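Engineer: Fold the stuff below for me.
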Amino acid sequence: MKIKFGIASAIGALSLAGCATFSNMETGLNTLMGQPLQAAIDTLGYPQGQMHVGEDTVYGWGREFTVNMPQYQTSNTYGQVGGTSFSANTGTTTYVPTNYNCNVRIAVGPDNRIKNWEFDGNIGGCEAYSSRLKRLAE
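Structural biologist: This next block holds a predicted model:
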């Protein structure tokens, strides 16, 4: 069974690039099915860890980081200069910390072949893995 989790991002709606990111993840990970573990290592790099589940070994890759995303806010300003009233729109930019993360898990059977996968995270976190996996489908 393959588990594919959706986005849990505070940024908002999915963009077209985001849809491509998750599509590339799914397509690339499906391409790895049945291949030796080394194919995943060649594509994703060395895993960060492993654990044994029954006869299988699950390998994990992950990344997490925070970036400061600009957020533009407008407000109305009112006042008087001399006897003349005025109004204007003013804008300020603040930076909001945004967390990006992605986890990829690949299960390998006793024959050292990939038999299952799953991933979870958000667009920004999965982009690096997505671009590597996209090359498999090309």
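
Engineer: Could you use CA atoms for every contact and neighbour count after this?
Structural biologist: Will do.

Engineer: C-terminal to the longest helix along the chain, which secondary structure element comes first?
Structural biologist: Ranked by residue count, the top helix of the chain under DSSP state H comes out as helix 16-32. Counting by DSSP states H and E, the next helix or strand C-terminal to helix 16-32 is helix 37-44.

Engineer: counting contacts, what elements does that next one pack onto?
Structural biologist: helix 123-137 (3 or more C-alpha pairs under 8 Å, 6 or more residues apart in numbering; DSSP states H and E).

Engineer: Would you mark the buried spots in the helix it packs on?
Structural biologist: Going by neighbour count (16 or more other C-alpha atoms under 10 Å), the buried part of helix 123-137 is 123, 124, 125, 126, 127, 129, 130, 131, 132, 133, 134, 136.

Engineer: Okay, the residue lying closest to residue 130 once chain neighbours are set aside and residue 115: tell me how far apart.
Structural biologist: For residue 130, ignoring the flanking residues on the chain, the nearest one in space by C-alpha to C-alpha, 6 or more residues apart in numbering is residue 25 at 5.0 Å. With distances taken as C-alpha to C-alpha, to the nearest Å, residue 25 is found 16 Å from residue 115.

Engineer: Another for comparison:
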Amino acid sequence: MLGLTGCATWGQLDEGLTALVGKPITAAIEKIGYPNTEQTIAGRKLYRWGSSSQGVISMPTQTTTTGSVGTGLGYRPYTATTYGSAMVPVSYQCTLTLVVSPKDVIIDYGYDGNLGGCERYINALKK
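Structural biologist: Purely as a prediction, here's the structure:
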């Protein structure tokens, strides 16, 4: 969880999923593994893959301090900048949905989440 998404893009996810349209659902399973759920809604069969994880990443910080130094009439203003880092919590999630025909051929797809969560699917589809 220390790194952000590498070279994964939403375009690559669309490309990979579009390439599956017209193929049997087994082609998707071979690429991205078994789905988490299978359900029928309004007579359409849907296969869903999902993942979520949490972690922390280090983000740079910058603090500026201003004030004055000296005594009596010798006061002078000063400004100092301190650089550091802070650990920030992150949440990665992704849900892929494939819609299949009665003959189990992929006819449509959808996805929801963020690149960090979908990166594993994007990489699998690129192979």
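
Engineer: one step back: list the contacts of the residue nearest to residue 130 of the first structure.
Structural biologist: 129, 130, 133, 134 (C-alpha atoms under 8 Å, 6 or more residues apart in numbering).

Engineer: and of the residues you listed, the nearest to residue 77 of the first structure?
Structural biologist: The shortest approach to residue 77 of the first structure among these belongs to residue 130, at 44.9 Å (C-alpha to C-alpha).

Engineer: which residue lines up with the closest one in the second structure?
Structural biologist: Under the alignment (TM-score structural alignment), residue 130 of the first structure pairs with residue 122 in the second structure.

Engineer: now do residue 119 of the first structure
Structural biologist: Match for residue 119 of the first structure (TM-score structural alignment): residue 111.

Engineer: which residue packs closest to its match, ignoring adjacent ones?
Structural biologist: Leaving aside its sequence neighbours, residue 111 of the second structure sits nearest to residue 96 (C-alpha to C-alpha, 6+ apart; 4.4 Å).

Engineer: my guess is the one you found meets residue 112, correct?
Structural biologist: Yes. Using C-alpha atoms under 8 Å, residue 96 of the second structure makes contact with residue 112 at a distance of 6.7 Å.

Engineer: Between these two, which has more neighbouring residues?
Structural biologist: Comparing residue 96 of the second structure with residue 112 by neighbour count (other C-alpha atoms under 10 Å), the higher total belongs to residue 96, at 21 against 13.

Engineer: against the second structure, where does stretch 47-59 of the first structure fall?
Structural biologist: Counting by TM-score structural alignment, stretch 47-59 of the first structure corresponds to 35-47 in the second structure.

Engineer: Ends of that stretch, what's the gap?
Structural biologist: Termini of stretch 35-47 of the second structure sit 6 Å apart (C-alpha to C-alpha).

Engineer: returning to what we had before: out of the contacts of residue 25 of the first structure, the closest to residue 33 of the first structure would be?
Structural biologist: Looking across the contacts of residue 25 of the first structure and measuring by C-alpha to C-alpha, the closest to residue 33 of the first structure is residue 133, at 12.5 Å.

Engineer: Pull the contacting residues for that closest one.
Structural biologist: Residue 133 of the first structure touches 24, 25, 27, 28, 29, 43, 44, counting by C-alpha under 8 Å, 6+ apart.

Engineer: Make CSV out of the residues you listed and add distance to residue 65 of the first structure.
Structural biologist: Below are the contacts of residue 133 of the first structure laid out as CSV (distance: C-alpha to C-alpha, whole Å):
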residue, distance to residue 65 of the first structure
24, 21
25, 19
27, 25
28, 23
29, 23
43, 21
44, 18
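
Engineer: returning to that earlier point: quick check, the residue nearest to residue 111 of the second structure in a helix?
Structural biologist: No. Assessed with DSSP: H, G, I helix; E, B strand; the rest coil, residue 96 of the second structure is strand; it does not lie in a helix.
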